[in-house]
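1. sequence? don't have it. structure:
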């Protein structure tokens, strides 16, 4: 049995504006109908795998649970990291939990939540090739056989060229992202792989490696696990202890220092989708080098990626070359394809200028569903709200606004003061300023409503919560 650990706390911005801090790329349906996180969970499920252990942060705890349930893995163990500490403490916490529950010899497979691996059977075969080395005590990493001199990935230097007779090869070194000339030499040498950031080991061996090479992490992370508490269907690591852990990656903390590291080569169409150029490749460009997604028309265009994220927004391009254009309701990106690696810096500049689109997503996800603003002006705001089946908003009141709810699909159970009643399609209810109220969806289908707010202040912090099914303050 293999115990999967999915690292799901990242908030990358290299695919901005589609991926933002409030709703990062692992949760987005970038390719197909499922999110990258959901396809990762599917890849790591089946008779050979135990239920996944998902390491995420406070902001994504409910998203991680909901999307896991969406692919039939409602029993996924979601672990909440109270603060960001990179992958080193996260991997150690997972190894300690699995060793405690399943024993030190339990095999642990650690994988990022936001990678693309189309050949699932090939990936699982690669995992099988690493099992023997892991059971002998090695820390196993997985590397992608390179087909070009890529400068956007780190590299693994093998002690010998890949050999089918040796499924796991001792690793000589880790290499940082190279320049073009160095990448070309690595490709020609034949004993370098792209670092995929996927690891296989026995839980006890990983813990021993941390004790040897990163002992400074042991006390705070062990305490964070020991003092962690179950919270609803989540496990929450102790905040004070985990905050004391140093922020460091698993590679830096352990893998680059350990002596018993082996690498398994694989070639399964892997991509970390680290840039719009990588997504352009995944979208299968046509003979003119143009790839499109969504509602797009391209005329006389070449070597470009054109993407519309909105059903009601049609993106058109005429005579463009070597660009990336991504259109969303609240933000549009137009970039030279050769500059897409600089988008992270662009977003940092937007954040410094306090541009809300730098981090905020047009649709705000909550444990009960989501809402989006359709229109806002002085003293009024119109929202569309979706509540999951069984979802329930907190019992709350507002100091500065009143609300009018119109149900447009499904049935809402509405509480206003001491009155509780059902509101069905095309019916409405008024919430006076200061009244205690809540809504819930008692049905089996999503419920949608339109909310009209009026008042002197419409900010989301104008909420006084009295009861909350999700433990929010």
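-> Cool, the structure landed. Every value quoted in this text rests on a predicted model; they were computed, and no experiment measured them.
2. use CA for all of it now, contacts and neighbours both
-> Noted.
3. the strands in the stretch 51-200 of the chain, which residues?
-> Using DSSP state E, counting those that start in this stretch, the strands of the stretch 51-200 of the chain run over residues 53-57, 77-81, 107-112, 139-144, 155-158, 169-175, 192-202.
4. tabulate these in TSV, adding columns for mean neighbour count and distance to residue 443.
-> Formatted as TSV, those follow (neighbours: other Cα atoms under 10 Å; distance: least, Cα to Cα, whole Å):
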stretch	mean neighbour count	distance to residue 443
strand 53-57	24	29
strand 77-81	25	26
strand 107-112	23	35
strand 139-144	25	45
strand 155-158	24	51
strand 169-175	19	53
strand 192-202	24	41
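5. can those strands go into CSV with extra columns for distance to residue 36?
-> As requested, those are arranged in CSV below (distance: least, Cα to Cα, whole Å):
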stretch, distance to residue 36
strand 53-57, 14
strand 77-81, 17
strand 107-112, 10
strand 139-144, 19
strand 155-158, 23
strand 169-175, 26
strand 192-202, 15
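6. for these, which one sits closest to residue 65?
-> With Cα to Cα, the closest approach to residue 65 among the strands of the stretch 51-200 of the chain belongs to strand 77-81: 6.7 Å.
7. elements contacting the closest one?
-> strand 53-57, helix 61-70, strand 234-236 (3 or more Cα pairs under 8 Å, 6 or more residues apart in numbering; DSSP states H and E).
8. to residue 369, which of these lies closest?
-> Across these, closest to residue 369 is helix 61-70 (Cα to Cα), at 9.5 Å.
9. now do the closest one against strand 77-81, angle only.
-> Relative orientation of helix 61-70 versus strand 77-81 (axes from the mean of the first three to the mean of the last three Cα atoms, to 10 degrees): 160 degrees.
10. follow-up on the earlier one: which of the helices and strands packed on strand 77-81 sits closest to residue 133?
-> strand 53-57 (22.7 Å).
11. hmm, who's touching that closest one?
-> Applying Cα atoms under 8 Å, 6 or more residues apart in numbering, the contact partners of strand 53-57 are 3-10, 64, 76-84, 90, 94.
12. which residues does residue 328 contact?
-> By Cα under 8 Å, 6+ apart, the neighbours of residue 328 are 17-18, 308-310, 313.
13. use this one as the comparison:
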């Protein structure tokens, strides 16, 4: 039986400012009602499979858990990487887990941030790949190219293997424009999708031949792992000793068992704003609009407005993205270069690279409304039944005003209910906690004042989400 393995890491920097380090594109609803991760999970529904195994970064663990909960998925396993070591070790971890459950397990390895429009055709390709995987082949899905794309690697097919697959002749890097056109005209090249189906045991056997240190480090990281709520935490030191490499370089380009099954199902990795424009529904002028947008004499635009009216006059071939704290304007043909802005933000230590103004937490969300010298104002929303950690601050006091719902507030040894239009005050250095005991979201305004207002001025004494 197939074990789905969902790779949910990655920063999605090319879709800044919507995608941020702490909320990258796989956790955003870019192409449907659900997020990219949720759409990936929905795609599995008709397949006969075991509970999915997700691999994600430590900092995204609560996002993954919440989006699984929204989908009604309660049996998924979540592996936390203490730091990214590329795809080969991540898949090795999943393979070791799968083999422990079933020595004959097949793994369907998928990225959490891909679009597949024709799900039925995708399932057909999975069926074809499963036949080859059961014969010991390491199968990759080669996307039938629709144009001469320079942003993807390519796979050249070799001789036929069965009725629907081919042996891999070679993998090639991202080409220049002329080479990409040659590949398209040749007819035997596919885009490298980064999706795979193979026996977990065969993958480990091949990886052990080419990268034995990687397999040993992954075994040690799992042997020293601990369970934390819904998450499996790897032994950090053991995993950091693991060599970093992609599955293509570590295994697929070196094994004699590499096969490719064509995939013609409307696939895209949504790797840039221009790629999102290409796969989105457009109006008669070629525009893709989201939110409060007003256009005049404008065409071939992607305009994404999150929080206010965005208007354009007499422009073309642009990407315009507005969020609460940043606005991007770029030529559509140069949208890949957005990552250079993200690099500058990172180098300058600016928060716009890391977080939105709205920051998601396991208990809810807060929106940093305003800040200045010695003060900061937040709108805090706490989910029903959720509780913030028992904590204190060395450098700031806090004033809370309840806007809607009921807050259960603990200050020192005293606990009381604070209702709508009521307020409370937490002095500097006072241990306190906030809980929503009701059945509707609790919304309150928090005014912080003090000499230092950073999020690292939190001393946690007790936390139901394991963050102490």
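-> It's in. What you see is a predicted model; the values in this text were computed from it and never measured.
14. tally up the residues packed near residue 297 of structure 2, please.
-> A total of 10 residues lie near residue 297 of structure 2 under the criterion other Cα atoms under 10 Å.
15. what residue of structure 1 matches up with it?
-> Alignment note (TM-score structural alignment): residue 297 of structure 2 maps to residue 300 of structure 1.
16. for its match, which non-adjacent residue is closest in space?
-> residue 319 (4.8 Å; Cα to Cα, 6 or more residues apart in numbering).
17. which position in structure 1 aligns with residue 249 of structure 2?
-> Counting by TM-score structural alignment, residue 249 of structure 2 lines up with residue 252 in structure 1.
18. repeat that for residue 352 of structure 2.
-> Match for residue 352 of structure 2 (TM-score structural alignment): residue 357.
19. returning to that earlier point: in structure 2, which of the contacts of residue 328 of structure 1 still touch?
-> Counting by both residues aligned by TM-score structural alignment, their matches' Cα atoms under 8 Å, the contacts of residue 328 of structure 1 that remain in contact in structure 2 are 17-18, 308-310.
20. buried ones among these?
-> Buried by 16 or more other Cα atoms under 10 Å: 17-18, 308-309, out of these.
21. which pair of these spans the longest distance?
-> Taking Cα to Cα, the two most distant members of those are 17 and 308; they sit 11.0 Å apart.
22. find residues that contact each of the two.
-> Joint contacts of residue 17 of structure 1 and residue 308 (Cα under 8 Å, 6+ apart) are 326, 328.
23. mind putting the kept ones among the contacts of residue 328 of structure 1 into CSV with distance to residue 203 of structure 1 and secondary structure?
-> Formatted as CSV, those follow (distance: Cα to Cα, whole Å; DSSP: H, G, I helix; E, B strand; the rest coil):
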residue, distance to residue 203 of structure 1, secondary structure
17, 38, coil
18, 36, coil
308, 44, strand
309, 41, coil
310, 44, coil
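24. what would these look like in CSV with distance to residue 361 of structure 1?
-> Shown next, in CSV, are these (distance: Cα to Cα, whole Å):
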residue, distance to residue 361 of structure 1
17, 9
18, 8
308, 15
309, 12
310, 13
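25. just to revisit the earlier point, how far away is the match of residue 297 of structure 2 from residue 294 of structure 1?
-> According to Cα to Cα, to the nearest Å, residue 300 of structure 1 and residue 294 of structure 1 sit 18 Å apart.
26. now the helices: where do they sit in the stretch 251-400 of structure 2?
-> All helices of the stretch 251-400 of structure 2, identified by DSSP state H, counting those that start in this stretch, fall at 273-279, 338-347.
27. what number of residues lie near residue 237 of structure 1?
-> That count, for residue 237 of structure 1 with other Cα under 10 Å as the rule, works out to 25.
28. swap in residue 217 of structure 1?
-> 22.
29. that one corresponds to which position in structure 2?
-> Match for residue 217 of structure 1 (TM-score structural alignment): residue 214.
30. contacts only, for the closest residue to its match other than its chain neighbours.
-> Leaving aside its sequence neighbours, residue 214 of structure 2 sits nearest to residue 242 (Cα to Cα, 6+ apart; 5.3 Å). The neighbours of residue 242 of structure 2, taking Cα under 8 Å, 6+ apart as the test, are 85, 89, 213-214, 217-218.
31. that's a helix at residue 242 of structure 2, yeah?
-> No - under DSSP: H, G, I helix; E, B strand; the rest coil, residue 242 of structure 2 sits outside any helix and is assigned coil.
32. does residue 194 of structure 1 touch residue 144 like I think?
-> Yes - taking contacts as Cα atoms under 8 Å, residue 194 of structure 1 lies within contact range of residue 144: 4.9 Å.
33. next one: residue 253 of structure 2 from residue 171 of structure 2, what distance?
-> With distances taken as Cα to Cα, residue 253 of structure 2 is found 7 Å from residue 171 of structure 2.
34. and residue 47 of structure 2, by the same measure?
-> Taken as Cα to Cα, the span from residue 47 of structure 2 to residue 171 of structure 2 is 29 Å.
35. same check, this time on residue 24 of structure 2
-> Using Cα to Cα, one gets 28 Å for the distance from residue 24 of structure 2 to residue 171 of structure 2.
36. then residue 75 of structure 2?
-> Using Cα to Cα, residue 75 of structure 2 is found at 36 Å from residue 171 of structure 2.
37. one more: residue 156 of structure 2?
-> Taking Cα to Cα, one finds residue 156 of structure 2 at 6 Å from residue 171 of structure 2.
38. ok, now residue 82 of structure 2?
-> Residue 82 of structure 2 is 30 Å from residue 171 of structure 2, by Cα to Cα.
39. surely residue 172 of structure 1 touches residue 191?
-> No - judged on Cα under 8 Å, residue 172 of structure 1 makes no contact with residue 191 at a distance of 9.9 Å.
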